[in-house]
Every structure is written in C-alpha cells, then in structure tokens.
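Q: Sharing a model prediction with you, sequence too.
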Amino acid sequence: MFSKTIERLNRPASMRIASLAKKLKAGGHDILDLTLGQPDLPVHYNIIESVHECLLSGKTGYTESQGILELREQISVYESEKWGYPISADQVLVSPGGKQAIYYALRTLVNPLDEVIIIEPCWLSYKELIEMVGGKAVILNTDPNKNFVVSIHEILAKITSKTKAIILNVPNNPTGSIYPSDTIKMLIRYSAAHQIFLIFDNIYDEIIFDDEKIEYSLEPLQCEKLIIVNGFSKSFSMTGFRVGYVISHEIIMEQMIKVHEQLATCTSIVSQYAALAALRIEKSYLEKRKEVFERRRDFVVNRCRELNIDLIVPQGGIYCLIDTRSINSSSVVAAEKILQHALVAVIPGVVYGISSEGYVRISLVGDEAILEEALKRISDLMELTL
C-alpha cells in the first residue's frame, strides 16, 4: 500500500523516551530534559528586529529560488574566510534548514545502490536520508577509546567502486569529536582526485572548544567535489526559523537548485532576512556563545569525574556522551531507567550507531544548576545499581 522505501525507515528509540517523559511530566513528575538539540540561549535582538522590519515593510512573498542575493553574498564571505578559498554567491543555495540541504545534495548525487560512507556514531538522519534517495549507507564504526575518531586510512579502506560520497560531521553529533586539519585536507584531496563527493555537515563549527581551530587553506581545484552544509540553528539559536544553506561547485549547484525548486520553491523570506541579520552581528557574539557551552562542558566533565561517571570529553558541539554500562549494557534500557528512576531524560547512544552503545547523550542546554542536579540523580542511580 505504501512506498517500500518509506516503510523501511526507522523511527528512533529516542521517540519512546520522549513519549515516556511526556507521560511522566503530565503526571506531575519533575523531569529534567537533557535530550534537546536546541540551544537555550536567546535569539539576538537584531535577528528579532529584522523579522519585525521584514513584515512591516511587506516582504512576505517569494524570493529568488536560490536565495536572496544579499544573503548569499554574505554567506560566501563568511564561509570563504573559514575555508581559505574564494566562494561566490552563485555557489550558495539557501535551504529550509540544514537537513533539507543534506537531502538536496544526496538527491542530486546518488543513484540506486550508490554507496555513501558515514562514520558512526553520527546524526541519525544520515542513514535514513541516504536510503530515501535509493542509496546504500556504508557504516564505518569507531572506538570510544580513540574518542570516536578514525584515521584517513580507515576511511579510505571503506571506499569501493560504488562509493559516491562521504559524509563528515565536524564537530560530531553526538560525540563532540573533531578531526585534525591534516586528515580533513587529505580527505578533500583524495575525494577530488578519485571523483568522490565529500559532504561536510558543519552545523556546529562555531562551537569548538579549547582554542582548537580547523585550518583548511584549500585550492579551488581541490574543492570541485566538496559540498558544505551549514545553517543558523545551533550558532544563532534559530532552530524554528528553518534556514540553512549548501555550498558547492556551480555544476553541482545547478542540479541541486532543480531539487529545491520542486520541493520548496524558496526558503521563507522572513527567515532569510533573519539569517542576513545574524551574519551581520559582531563576531564577538559567536565567541561569547561558544564560551557559554565551553563552561558547561568543563562543568560537566569536572562533575562527572568527581562523581565517578565515565564520559567522552567533547571537543565541540552542545552534547556529551556518558558511560551508562553500570546501569545497563543496553543504552535504551539505561535511558529508560534513568528517566523512570532518576527523572532525567537522555538519548540512548545506540540511536547514533552501534559504536556508541553503552553510552547516553546529554545536551549542554541547561544552566549549571540543572546539569548539577541531573548528574547527581544519574550518579545516585548508578550507585544503587552497583
């Protein structure tokens, strides 16, 4: 009756946790929710004001499908500075969120049974999006003892004659791991030389800790197979605006625009002007936001060590993986027990791949008082199960 492709898509185990948390909250329980991938920091006033001005000035219609030129020009400057090579406005497509941008890229590139390499643990939508376009997700598992980072040689070992693309998320969701600049440069050079597309999901790239910097410094010819996806949800707390973008060579862009025009026509004009306002905010604003998450990261790491909770120390992003094997070897069972007995909602690590089984993901989206209470409750439960 239904599409076989859609029937095969999985709903994540995290949905069960969310449903149980909702029931417990409705029953009057004090649930601490650490599942959200949504920054709790407020939206900058300039962004809010831009929405107000946009509506009052009557800007409520369609825009150019590829996106407002002024915004694409601003994005091209912003990303050129980071990547170290010139990106033009014609290489930018403004999309209704980063997830849509990844879909556009996959829909444009992947033919039936083409392989796309993903490195687990990873954002749970990658595999489903690959399968939605008829591709095959090739999983590269990682080791928590190596901070879930693999070498360039391990990545290349997964490549076959059917490999069409590789997806790399830096910093990674859920681990917070980043890759050395040299590894990234080698991967870009290899992909360009071997006709393999490299899709960078950089949605957390403004939240990298410990003064770490990823240096790209690329030559334009190295980037013909490079596709960059980014957005405003995490860096600017604009999750509900649904605005992101994808950058690629003009030949790829021409094809992605076709997909975008059929699915969305254009991205909301209000969201586009809000994104333009975001990019015009002084750079110190992003630095201050990063410092908030870094302080929370440091707090969680220090408290976990004091409470004898093992964890993976994130190098960036807004999440942290903690080891819950002392509660149960199954992260789904552990997450359910943490919710039922400690009244803390967390995401099972296995949602992101078998590599992170035995861990749960917590979000750094509450102040230190909330994080303190949540960790104390989890620690108390761990002591009871020993």
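A: Nice, I can see it.

Q: When you work out contacts or count neighbours from here on, use the C-alpha atoms and nothing else.
A: Fine.

Q: Strands of the stretch 1-150 of the chain, start to end?
A: Under the criterion DSSP state E, counting those that start in this stretch, the stretch 1-150 of the chain carries strands at the ranges 32-33, 92-95, 115-119, 136-140.

Q: what is the orientation angle of the third one with strand 136-140?
A: Angle, strand 115-119 to strand 136-140, by axes from the mean of the first three to the mean of the last three CA atoms, to 10 degrees: 30 degrees.

Q: which strands and helices sit next to strand 115-119?
A: Using 3 or more CA pairs under 8 Å, 6 or more residues apart in numbering; DSSP states H and E, the elements in contact with strand 115-119 are helix 125-132, strand 136-140, strand 163-169.

Q: Now tabulate the ones you listed in JSON lines and tack on mean neighbour count.
A: Below are those laid out as JSON lines (neighbours: other CA atoms under 10 Å):
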{"stretch": "helix 125-132", "mean neighbour count": "20"}
{"stretch": "strand 136-140", "mean neighbour count": "20"}
{"stretch": "strand 163-169", "mean neighbour count": "22"}
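
Q: Distance of G176 relative to E373?
A: 22 Å (CA to CA, to the nearest Å).

Q: And here is the other one:
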Amino acid sequence: MEHRINPQVKQLQISGIRQFFNMVTDEKDVLSLTIGQPDFPTPDHIKDSTKAAITQNKTSYTHNAGILPLREAIAHFYREKYHVSFEPTNEVIVTVGASQALDVTLRTILSPGDEVIIPGPVYPGYEPLIRLSGATPIHVDTREHQFKLTAELIEQAITENTKCVLIPYPSNPTGASLTKKELGDIAHLIYKHRLFMIADEIYSELVYTQSHHSIGQFDIIRDQTIIINGVSKSHAMTGFRVGYILAPHWLQKHMLKVHQYNVSCASSISQQAAYEALTTGKNDAHPMRDAYQKRRDFVYQKLQELNLASYLPDGAFYYFIDVRHLQQDSFSIAIDLVKQAKVALVPGSAFSAYGEGFLRLSYAYHLDTLAEGLNRMETFLKKP
C-alpha cells in the first residue's frame, strides 16, 4: 500500500540535523554541540503560572486563535519591542510552536507551481513544508554576502511563478541579521512585485550588537507581510510549543481556517504560560542573551586561534564554520570529529547545498562544555 501515499511525503527526508544527532547518539563519550535549544531552564515564574493554570482548571478548548489576553500580550510585545502594530482580535493566531505557524502560513498562501525564495544556507524545516504545499523552494546563494538575503539577490531570483519571499533572521545556521536599511530595500522590492513576505523572527530577542529590526515596521507592505515568532528561544520554552502568527486581517481569517482544522487551538495550559512570559517576563531573554554573547565571544576567539574562518554572529546561538580548506565534504568531516575527537557538530550540508563545506556549532551550551569541545577540535585539527 505504500505506493498509494502522497508522493511528496515519500520524498521527504528527516532533517539533516536530526539525522546526524540520532546517528551519533549511541557513540560513547561524545560531547555534542549540535542542538539549537537553550540550556537555561524555563524561568520559575512561568513554571509557577503553568501550575496555577492547571490548579485553576484552565484546561478546556480555547478560541481557535488563542485566548484574547495572550493575543493582546503578543500584539503589545511587538508594538513595544519592534514598533510593529497588529490587532489582537483579528490579526494574531496562537499556534503550536513556530513550526505549525509556518505550516499554516504556507498552506494558506501557496498553490501547486508557486515558487518561494529562501536563502541558502538555511534551516532545513522550510523546504519540506513548501514542497508539501505543492510549491518549489528557490534557494539563493548568500555565502558571498555575509549570509544575507539582499534585495539585489532576491530580484535576480524572481520569476513569474514567485509567490513569496521567506526571510529567517536572525539566522539558523549562520547567526546573520539584517539591518533596517537592508530590510527597507527588501520591503520596496516586495511591494513592487506584489509578493508575500514571510519573516521568521523566532530569534528576535537574541540579537547582540544592534536591536532587532522587523520588516513588519514597513507600512508599505503591511498587507503582504506575515510574521512568525514564539516563546521557545526567547524564554527557554521549547517544550511548551507556543508560537504565533501576525498577519493582516484579510489574510488572517483564511489562515485561521487552516489552523482550526489542523489543531483546533494551542494547548490552553501552554497559552497561560506564554501569557506570563510575554507580560511579567517580557525581558526574560536579556540575561540569557548576555550569557550567549559571552559564549559567542569566547568561541570566536578560539576559532580565530584555530584559523577557522567564521562570520561573527549578530544573533541566535550558532557559528557556521568554514572547513572547505580541509578538502572533504562536511558530512565526512563531522563523522571524523565524532569518531576521532569525540565532539559532534552538524554538517553544513544539512542546511541545503549551499551549506556544504561548513559545520554548524551551537553555543547554547555552558562555557565549560564549549571549552572542552573546542579543545577536542583543536587536537583533531593539529593531528599529523
């Protein structure tokens, strides 16, 4: 019967990140710097609010779009932090993580034959969702542009089939961010070609040397813009599975139908926790961000000592390390590191063909762990 299932599903592969992580899980004494998950616990006040929600029997279905206080908190959070305005009553949807938010968005706007422009290298979760919608991802090589998808690069990739552009900044796997001017140039291009703009801003609270700029602040494309975010990275709440969509009302009402038939609503308990996170805990990310910056700087110094070229990340918690000089494919290098040095990094090929020749190192780990992992890498690189 397998031949009768959706051929798009049959062609999908498990994420290269997870494939590699699962492959090395059974290796003994391996120090892993692979997974992009905060190593901080969820703040206590959020955990307390979660317990209270259960005790108070807030365990029923909610409005399909999410409880109104949470949608109001999301709208206020974006106005205060990023100068972006969406109406909580009809322009916000609470989702089961940012991944479901992306799925709902893409299934709402895409039709078979459409094309979606995305940067390369890029997080591997976008391409499968685009293909499941019958559309085609168009990767644009950003390696010679500091891993930034610029207006010029986008314009070169636009065809008559282009439906939307997806910008995921700060970026996984590169840590790159876009400036306000760069976003403005993109906004005018999107307006000119009447395209949809999807901005995945899940790392928006983890930006170091500049404030995060959202493309949602450009009114010229307000009716074309969809913003995806959530509390997983900003509040160390990956297991709560709360994301959200900000979109103009004319589009949100159609997204809500897809969301409704997909999951009905996000977990009522997790929504209460997210409300606490975005109100009382609206600045919870700051101490985590400061710790990540110290780790970023520590890793950068060590990489420089090892003569490993890497773009200095503006945000998120990843280094994308250039290992092309080793003259092996990234998967083979990653395997050798596991077998010979007992340290695991993700091969760049997991992030599209444009990630080949790189390794992704996550610095969402304690400084002691990072130091040991880098020492093991140094031993490997200096071996005869």
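A: Sure, I can see it. The shown structure was predicted, so the numbers you read here are calculated from the model rather than taken from an experiment.

Q: Give me the TM-score for this pair.
A: Scored against TM-score structural alignment, normalised by the length of the second structure, the superposed chains reach a TM-score of 0.95; 380 aligned residues with a CA RMSD of 1.7 Å.

Q: In TSV, list the helices and strands packed on strand 115-119 of the first structure along with distance to Q74 of the first structure.
A: Shown next, in TSV, are those (distance: least, CA to CA, whole Å):
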stretch	distance to Q74 of the first structure
helix 125-132	28
strand 136-140	34
strand 163-169	23
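
Q: how about the ones you listed, which one is nearest R325 of the first structure?
A: For these, the distance to R325 of the first structure is smallest for strand 136-140, at 22.6 Å, taking CA to CA.

Q: where do the helices sit along the second structure?
A: Secondary structure of the second structure, counting by DSSP state H: helices at 7-11, 16-24, 44-55, 68-82, 97-109, 126-132, 151-157, 180-193, 249-263, 268-278, 285-305, 330-336, 367-381.

Q: between the ones you listed, which one is nearest to E356 of the second structure?
A: Among those, the nearest to E356 of the second structure by CA to CA is helix 330-336 (5.9 Å).

Q: Which other helices and strands does that closest one contact?
A: Packing partners of helix 330-336 of the second structure (3+ CA pairs under 8 Å, 6+ apart): strand 346-347, strand 358-362.

Q: who wins for proximity to Q13 of the second structure among these?
A: Checking these against Q13 of the second structure by CA to CA gives strand 346-347 as the closest, at 15.5 Å.

Q: re the thing from before, export the strands of the stretch 1-150 of the first structure to CSV and append columns for distance to F197 of the first structure.
A: Output for those, formatted as CSV (distance: least, CA to CA, whole Å):
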stretch, distance to F197 of the first structure
strand 32-33, 37
strand 92-95, 17
strand 115-119, 9
strand 136-140, 14
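
Q: of those strands, which approaches I75 of the first structure most closely?
A: So among these, strand 92-95 is nearest, using CA to CA, at 7.5 Å.

Q: Now that closest one on the second structure. Mean distance?
A: Compared with the second structure after fitting, strand 92-95 of the first structure deviates on average by 0.2 Å (mean CA distance after the TM-score superposition for the first structure).

Q: tell me what that strand is packed against?
A: Packing contacts for strand 92-95 of the first structure, counted by 3+ CA pairs under 8 Å, 6+ apart, involve helix 69-83, strand 244-247, helix 250-263.

Q: Any idea which of these gets closest to S161 of the first structure?
A: Proximity to S161 of the first structure, assessed across these by CA to CA, is greatest for helix 250-263 (20.8 Å).

Q: List the contacts of the closest one.
A: For helix 250-263 of the first structure, contacts defined as CA atoms under 8 Å, 6 or more residues apart in numbering pick out 65-66, 90-93, 95, 104-105, 107-108, 247, 266.

Q: One more: stretch 203-222 of the second structure?
A: When contacts are defined by CA under 8 Å, 6+ apart, stretch 203-222 of the second structure is touched by residues 82-85, 169-171, 178-180, 183-184, 187-188, 190-191, 199, 201, 225-227, 229, 233-234, 248, 285-286, 289-290, 293, 314-317.

Q: Mind giving me the ChimeraX command for buried ones among these?
A: The following ChimeraX line selects those of the contacts of stretch 203-222 of the second structure that are buried, judged by 16 or more other CA atoms under 10 Å:
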select :82,84,85,169,170,171,178,180,183,184,187,190,191,199,201,225,226,227,229,233,234,248,285,289,293,314,315,316,317
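
Q: how far away is the residue nearest to S151 of the first structure when sequence neighbours are not counted from A335 of the first structure?
A: Spatial nearest neighbour of S151 of the first structure, excluding adjacent residues (CA to CA, 6 or more residues apart in numbering): T183 at 7.3 Å. Separation of T183 of the first structure from A335 of the first structure (CA to CA) stands at 34 Å.

Q: more neighbours, these two?
A: Applying other CA atoms under 10 Å to T183 of the first structure and A335 shows that A335 carries more neighbours, namely 28 against 14.

Q: what about the residue lying closest to H63 of the second structure once chain neighbours are set aside, neighbour count?
A: Of all residues not flanking H63 of the second structure in the chain, C265 sits nearest, at 6.8 Å (CA to CA, 6+ apart). Number of residues near C265 of the second structure (other CA under 10 Å) recorded here: 22.

Q: ok, C265 of the second structure touching S60?
A: No. Proximity of C265 of the second structure to S60 does not meet the contact threshold set by CA atoms under 8 Å, at 10.1 Å.

Q: returning to that earlier point: show the contacting residues for the residue nearest to H63 of the second structure.
A: For C265 of the second structure, the contact set (CA under 8 Å, 6+ apart) comprises Y61, T62, H63, N64, A65, G66, V94, T95, V96, H259.

Q: can you check N307 of the second structure too?
A: By CA under 8 Å, 6+ apart, no residues touch N307 of the second structure.
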